[in-house]
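Novice: Structure here, sequence nowhere to be found:
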């Protein structure tokens, strides 16, 4: 499991399900758009504090950002 990829994919999935841009989401959680972009493109590792801020802004439990989607067989 590539945890950075799983986290980035989940962040993008939940953010787009909310129907908001990276910029609007970044503002909602008090971060910069380029930081959110870097996470979604697997170029950033992030702190536990920022993980919690992202989960709060998404309205989900923190662990949900680490759940790997299983491919259908």
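Specialist: Perfect, I can see it now. A quick note: this is a predicted structure, and the numbers were derived from the prediction, not measured.

Novice: drop to CA atoms for contacts and neighbour counts, all remaining ones
Specialist: Noted.

Novice: unless I'm mixing things up, residue 3 is touching residue 66, no?
Specialist: Yes. Distance between residue 3 and residue 66: 7.0 Å, which falls inside the contact criterion (CA atoms under 8 Å).

Novice: Just say helix, strand or coil for the residue nearest the centre of the chain.
Specialist: The central residue of the chain, meaning the one whose C-alpha is nearest the mean C-alpha position (CA atoms, centre = their mean), is residue 11 at 2.4 Å. Look at residue 11: counting by DSSP: H, G, I helix; E, B strand; the rest coil, its state is helix.

Novice: another structure for you, compare them:
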């Protein structure tokens, strides 16, 4: 069974966040995203807009393509 793209994306965000030693709350703050919404993103419960992808990339200091 194939993993949903939302879950793959969320897992990748979590992986990059942890590699940089940033808490979920801190990442949400840096990206200007609600902490609860950040949790939904990492769990793969939400579709993420292009705008949010760029906000997260900027906060993590990576290219948006690093999420895929």
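Specialist: That came through, no problem. Just so it is clear, the model here is predicted, and its values are computed rather than measured.

Novice: Give me the TM-score for this pair.
Specialist: A TM-score of 0.89 describes the superposed chains when it is computed by TM-score structural alignment, normalised by the length of structure 2; 66 aligned residues with a CA RMSD of 1.1 Å.

Novice: For the residue nearest to the centre of structure 1, which residues are in contact?
Specialist: With contact taken as CA atoms under 8 Å, 6 or more residues apart in numbering, residue 11 of structure 1 is in contact with 40, 65.

Novice: That one pairs with which position in structure 2?
Specialist: Alignment note (TM-score structural alignment): residue 11 of structure 1 maps to residue 13 of structure 2.

Novice: And its match, how close does it get to residue 57 of structure 2?
Specialist: Residue 13 of structure 2 sits 9 Å away from residue 57 of structure 2, taking CA to CA, to the nearest Å as the criterion.

Novice: Same question for residue 65 of structure 2.
Specialist: 9 Å.
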